[in-house]
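> what follows is a predicted structure for the sequence shown.
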Amino acid sequence: MWSIALSYGSESLDRFLNSWLLQLESPNSEDPIRLYSYILNPTDDVQACEALRAWDRPVRVVTSDDDLESRLRASCSGADFDVDVLPAPIE
């Protein structure tokens, strides 16, 4: 399962994590998810849904936001994802 960090740590940490996760897990440079490794705002639920749909495969969302799963379930119809709520990392 592929992974993405959304509202997990600070915005800068999530951007750094996703810059690696979204590039390394894409099969080639033309995979639509690659764009999000550069532009994704990890606190923007609309962009998060776009990225989850662009991936078009099961995705693991890592977050420290207890409310994120319900917001994504309401907004991201058609996206295949699971949400793991973990303690925020110490930065």
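Thanks, I have the structure now. Numbering: from 1, shown residues only.
> can we go C-alpha only for contacts and neighbour counts from here?
Noted.
> okay, how far is it across stretch 35-50, tip to tip?
The first residue of stretch 35-50 is 11 Å away from its last residue (CA to CA, to the nearest Å).
> and if you look at stretch 17-34?
13 Å.
> same check, this time on stretch 73-83
Distance between the two ends of stretch 73-83: 10 Å, counting by CA to CA.
> ok, stretch 52-69 next?
Start-to-end span of stretch 52-69 (CA to CA) is 13 Å.
> the helices in the chain, which residues?
11-24, 33-39, 45-55, 68-75 (DSSP state H).
> next up, a structure to set beside the first:
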Amino acid sequence: MMGSGQRTISHLTGMRAMNTLGTEIHLHARVFRAGCDWYADIDDHLDPQPDDPFWYGYYDTQRAAIDAACERIAAFNRARAERISQQLLSLASIS
């Protein structure tokens, strides 16, 4: 059991991505206990904005928070792959 002054924080491996402005960002997720809930957020590891992360959520369990953060990073990755795929298809149709 954790003492009252201790926080459990999980840092999940992130990924490189591009934001909507075309700037490379380095996403990572944090999961930690916040009162009775588990908090998860995803932010740019090299330029963290604690008051304005890319995504965040509150969950009943640590497992649910980790699963949600991993799914959100996977969704970012799928969206990135889809954008690249569309760009390649556009280039191929021009040729």
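That came in fine, so what should we check first? Fair warning: this is a prediction, and the values are worked out from it, not measured in the lab.
> mind checking the TM-score on these two?
Here the superposed chains carry a TM-score of 0.28, computed using TM-score structural alignment, normalised by the length of structure 1; 44 aligned residues with a CA RMSD of 4.2 Å.
> among the helices of structure 1, which is nearest Ile4 of structure 1?
helix 11-24 (6.0 Å; CA to CA).
> hang on, the earlier thing: now tabulate the helices of structure 1 in CSV and tack on distance to Asp84 of structure 1 and mean neighbour count.
Output for those, formatted as CSV (distance: least, CA to CA, whole Å; neighbours: other CA atoms under 10 Å):
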stretch, distance to Asp84 of structure 1, mean neighbour count
helix 11-24, 15, 18
helix 33-39, 20, 19
helix 45-55, 15, 19
helix 68-75, 9, 15
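> looking at those helices, which is nearest to Ala5 of structure 1?
Of all the helices of structure 1, helix 11-24 comes closest under CA to CA, at 5.6 Å.
> tell me what angle that closest one forms with helix 45-55.
10 degrees (axes from the mean of the first three to the mean of the last three CA atoms, to 10 degrees).
> which helices and strands sit right next to helix 11-24 of structure 1?
Applying 3 or more CA pairs under 8 Å, 6 or more residues apart in numbering; DSSP states H and E, one finds that helix 11-24 of structure 1 contacts strand 2-5, helix 33-39.
> may I see the helices of structure 1 organised as CSV, with distance to Val85 of structure 1 added?
Shown next, in CSV, are those (distance: least, CA to CA, whole Å):
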stretch, distance to Val85 of structure 1
helix 11-24, 14
helix 33-39, 21
helix 45-55, 16
helix 68-75, 9
